[in-house]
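In: this one's sequence-less:
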């Protein structure tokens, strides 16, 4: 009888540990968001160095089963390419002084039985907000949840005019690809 009670208590405790719905914070050191583009003369990219975020994620048996909320704030002036002149042009083009942050706010998410995520959210750049759909992969390891994915959009959709430099000799292409890996704990 005593063994059955202990077994029941242990089973209940283990079951309660398999489902976690918690608010998690972004792990900056394990996260990376990169904007990748091209011009008529060379490719370019800029890594976001400062960002914050939080998410409410349900994990069951080491798999993401639901995402209730997810918010990211990325500092425009922290974007770095490794070339100071390019960084300055990038910050100026994106109106970093007037609109210092790029934000993403999840509006809804579905996770199918195979763990595939479809996330709808609002991306705000330069004060302009557009709905986007992301289909990131997910990994759960050591209490951390990582989302990886890519998306593309046109800068002009967000009121950002693709720059041309050196009296029009260098023209940046409107389309930008975003590669992201964001980790929450």
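Out: Right, received. Where do you want to start? If you're wondering where the values come from, they're calculated on a predicted model, not measured in any experiment.

In: from here on, contacts and neighbour counts on C-alpha atoms
Out: Noted.

In: wasn't residue 162 part of a helix?
Out: No. According to DSSP: H, G, I helix; E, B strand; the rest coil, residue 162 belongs to no helix; its state is coil.

In: and after the top helix by length along the chain, which helix or strand comes next?
Out: Ordering each helix of the chain by length in residues (DSSP state H) puts helix 2-18 first. Going down the chain from helix 2-18, the next helix or strand is strand 19-25, by DSSP states H and E.

In: got the buried residues for that next one?
Out: For strand 19-25, a neighbour-count test (16 or more other Cα atoms under 10 Å) marks 19-21, 24-25 as buried.

In: quick one: list the elements packing against it.
Out: Under the contact definition 3 or more Cα pairs under 8 Å, 6 or more residues apart in numbering; DSSP states H and E, strand 19-25 sits against strand 51-60.

In: need the next SSE after the strand it packs on, C-terminal direction.
Out: From strand 51-60, the next helix or strand downstream (DSSP H and E) is strand 63-75.

In: second one coming, line it up with the first:
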């Protein structure tokens, strides 16, 4: 009999964001890889199948891991500045959490489709993601990839040089985690 709920956090896996750069001076900018270091997911079970998923992440846990591209490497000071700019764009003090609530979980080839609501920057939008699930024997491996638009949630991407270089509208999100079987 499966547990009635699982709780997942960064000890089970990671949630990464990857930004792009756009504008006439884009070659000078860095594509950032960002880790969200404080998040929690709850998976509710019914009849041996997942029935609902809730993911909450703390916006202030944003950590810039690296910057690819650009004229030169990203220094520690620049990582701090990129973090600060991202927190300002997301208005982290006013909107400290990002949430995804899926109240519809449907089995699909290789996993589940999670359908529900994504809330960022105080705005909610319907959202579905496909979660790949792999049986590793003693554990389950879960993974998904998605793209989120700043524009859809009223977030103005950070820009420099009067807009000649700015963070691209779309952000790639990747999640993977493992959980022991009951």
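Out: Received it, and whenever you're ready, just let me know what you need. What you are looking at is a predicted structure, and each value in this text was computed from that prediction instead of being measured.

In: overall similarity of the pair, as a TM-score.
Out: Taking TM-score structural alignment, normalised by the length of structure 2 as the basis, the two superposed chains have a TM-score of 0.79; 161 aligned residues with a Cα RMSD of 2.1 Å.

In: can I get the buried residues of strand 19-25 of structure 1 in TSV including distance to residue 53 of structure 1?
Out: As requested, those are exported to TSV (distance: Cα to Cα, whole Å):
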residue	distance to residue 53 of structure 1
19	22
20	19
21	17
24	8
25	6
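
In: now the helices for structure 2?
Out: Under the criterion DSSP H, helices of structure 2 are mapped to 76-89.

In: one step back: how far off centre is the longest helix of structure 1?
Out: Centroid separation between helix 2-18 of structure 1 and its chain, computed with Cα atoms, centre = their mean, to the nearest Å, is 38 Å.

In: also stretch 118-126 of structure 1?
Out: Mean-position distance between stretch 118-126 of structure 1 and its chain equals 9 Å (Cα atoms, centre = their mean).

In: over to stretch 59-79 of structure 1?
Out: On the basis of Cα atoms, centre = their mean, stretch 59-79 of structure 1 sits 6 Å off its chain's mean C-alpha point.

In: the corresponding residue of structure 2 for residue 42 of structure 1 and residue 64 of structure 2, how far apart?
Out: With TM-score structural alignment as the criterion, residue 42 of structure 1 lines up with residue 30 in structure 2. Separation of residue 30 of structure 2 from residue 64 of structure 2 (Cα to Cα, to the nearest Å): 11 Å.

In: hang on, the earlier thing: from residue 82 of structure 2, how far off is the match of residue 42 of structure 1?
Out: Going from residue 30 of structure 2 to residue 82 of structure 2 by Cα to Cα gives 10 Å.

In: swap in residue 135 of structure 2?
Out: 38 Å.

In: with neighbour numbers in mind, choose between the two.
Out: Remark: of residue 135 of structure 2 and residue 82, residue 82 carries more neighbours, 20 against 11, as counted by other Cα atoms under 10 Å.

In: how about the contacts made by the aligned partner of that one in structure 1?
Out: Using TM-score structural alignment, the partner of residue 82 of structure 2 in structure 1 is residue 86. If a contact means Cα atoms under 8 Å, 6 or more residues apart in numbering, then residue 86 of structure 1 has no contacts.
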